[in-house]
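Q: sequence? don't have it. structure:
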C-alpha cells in the first residue's frame, strides 16, 4: 500500500484489519512448517506482550543452527504454495546467516517484510507459546538484542526498551553481562547516550497504541539512563508499580 493510501485510513484500520491479518496468515504457515524458528523483535514485543505500538515486520530467529537455510527454504516453500510471492530484485538479501524479503499476497495491497536470522548462540529466557505465535521469544532476550543493536538503534528500539523497563523487574548489570555474550564493546555509557538523544520528532513518528507525552517519555528515559550507567536495578518498573 502506498503511503498516501495508508494515510487515508486510521492506523487501527490499516493494522488490525489489513497488515495484521497478513502477518497472521504468515505466522500460521510458519507454524505449520514445524521448524524451530521463533518470532522475536518489535512485533513479538508489541503484539504478544505489551500492545504499546503498531509494528510492521516479522523477525524469525534461530541460534547458531547449521540447518538455518533449510528451515528458511521450507518456510518459503510453504508460503509460495499458499499463494505468497516476493521479488528477488527488490528488498531481497541472502547470506549464510540472514535472509530478508518483502512478501506479497494478492488479497492484500501492502507488502510484509520478513527477516530470518541465524543469531549467535547466546539466548536468554525461555521461548514460549503466546496467543500470537507458538514459539515467541522471551522479553529478556528481546531486551538484550535491542541493547546489543546500539549502533543501528532506531526510535522504535528505544520505545521498546522503555516499555520493557515499565513492565519488567531486572538488574542492568545482568543485562549487560548478557549483552557482552552477544556483542563485545557495547557499553552502558554509549547506550544511555543514544537513548537520551531521541528527539520529539522521532518519538512522534512511532505508531502508538497507548497515550504518552514526550515529556513523560523523556523523564523515563533519563531515569533508565541513570540506572543503566550505575548498573542498578531497573527503577522504572518500581516507580510504575507505586
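A: The structure has been received and is ready for your questions. From a predicted model like this one, the values you see are computed outputs, not experimental measurements.
Q: switch to C-alpha atoms for all contacts and neighbour counts from now on
A: OK.
Q: longest helix anywhere in the protein?
A: Counting by DSSP state H, the longest helix found in the chain is helix 214-229.
Q: elements contacting that helix?
A: When contacts are defined as 3 or more C-alpha pairs under 8 Å, 6 or more residues apart in numbering; DSSP states H and E, helix 214-229 packs onto helix 155-167, helix 172-182, helix 188-196, helix 200-204, helix 235-240.
Q: could you check how far the fourth one is from the centre of its chain?
A: Right, helix 200-204. In terms of C-alpha atoms, centre = their mean, to the nearest Å, the centre of helix 200-204 is set 19 Å apart from its chain centre.
Q: residues of stretch 148-159 that come out buried?
A: Neighbour counts over stretch 148-159 (16 or more other C-alpha atoms under 10 Å) mark 148, 150, 154, 155, 156, 157, 158, 159 as buried.
Q: take a look at this one as well, against the first:
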C-alpha cells in the first residue's frame, strides 16, 4: 500500500530541515522513494547525512519507534532489517549494504527476522538465500559511501549471513569487529 500523502511528508521534512539551517540536496525522488543528502551549517560543513524515505505502508511493524530531536517517529533497526529482507528481490545495492550494516550492529536471530519479513510480504527463506547468493557485489561500488568501505568484506560476510539464515541461528556478524 502506498501513502498518497508521501510527497507532502517529504516537503514538510525538507522545509523543516532548511528552516533549521541545513542544506538539503535531493538525490532521487519518486512517488515511492526519496533520498536526500543533508549538510549541516547551510552546506558549509563537508559532513553529510543520507536520508532515505520509502513510501510503503504496512500494517505490520515490529518493535518500537523512537524519537530524536525534532524527529518524533524513527523506526528501529530490527524493523528496518525485516523490511529490507521483505523487499530483497529488488536486488538494490543500498538494501544489501543496509542489511550488512545492520547485521554488524544488531543482535538478533535470523529465524525471527525471516518470520517478521514473511509477515509483511510473502518471503521464503530459500528465496532470501538465493537473492544474497546471486547478488552482484561489484554493484556496491556504485554507492556513494560516507566513509570508504572495503567491498571485499561483503562477500565473505554475506556467506556468513546465508549460513545463519539456513541454520536459523543468531546473527554471527554482530560479534565480529566492524571492519569497513
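A: Cool, the structure landed. This structure is a prediction, so every number in the text was calculated from the model and none was measured.
Q: what's the TM-score once they're superposed?
A: The TM-score (TM-score structural alignment, normalised by the length of the second structure) is 0.69; 156 aligned residues with a C-alpha RMSD of 3.6 Å.
Q: that older thread, which one of the helices and strands packed on helix 214-229 of the first structure lies nearest to residue 29 of the first structure?
A: Among these, the nearest to residue 29 of the first structure by C-alpha to C-alpha is helix 155-167 (26.8 Å).
Q: and the closest one, which stretch of the second structure?
A: Residues 93-105 of the second structure are matched to helix 155-167 of the first structure when aligned by TM-score structural alignment.
Q: how close does that stretch sit to the first structure?
A: When the first structure is superposed, stretch 93-105 of the second structure averages 0.6 Å from its matched positions, counting by mean C-alpha distance after the TM-score superposition for the first structure.
Q: ok, and what's touching that stretch?
A: 77-78, 81, 84-85, 88, 137, 139-140, 142-143, 154, 157-158, 171, 173-178 (C-alpha atoms under 8 Å, 6 or more residues apart in numbering).
Q: what about whatever residue of the first structure lines up with residue 142 of the second structure, how many neighbours?
A: Residue pairing (TM-score structural alignment): residue 142 of the second structure is matched to residue 205 of the first structure. Other residues within reach of residue 205 of the first structure, judged by other C-alpha atoms under 10 Å, total 11.
Q: tell me the spacing between residue 205 of the first structure and residue 125 of the first structure.
A: Distance, residue 205 of the first structure to residue 125 of the first structure, using C-alpha to C-alpha, to the nearest Å: 30 Å.
Q: pick out the residue closest to the middle of the second structure.
A: Geometric centre of the second structure, nearest residue: residue 98, 4.1 Å, by C-alpha atoms, centre = their mean.
Q: where does the residue nearest to residue 14 of the first structure when sequence neighbours are not counted land in three-state SS?
A: Leaving aside its chain neighbours, residue 14 of the first structure sits nearest to residue 6 (6.7 Å; criterion: C-alpha to C-alpha, 6 or more residues apart in numbering). Classification of residue 6 of the first structure using DSSP: H, G, I helix; E, B strand; the rest coil returns helix.
Q: wait, residue 6 of the first structure touches residue 12, no?
A: No. Applying C-alpha atoms under 8 Å as the test, residue 6 of the first structure and residue 12 come out as separate, 10.7 Å apart.
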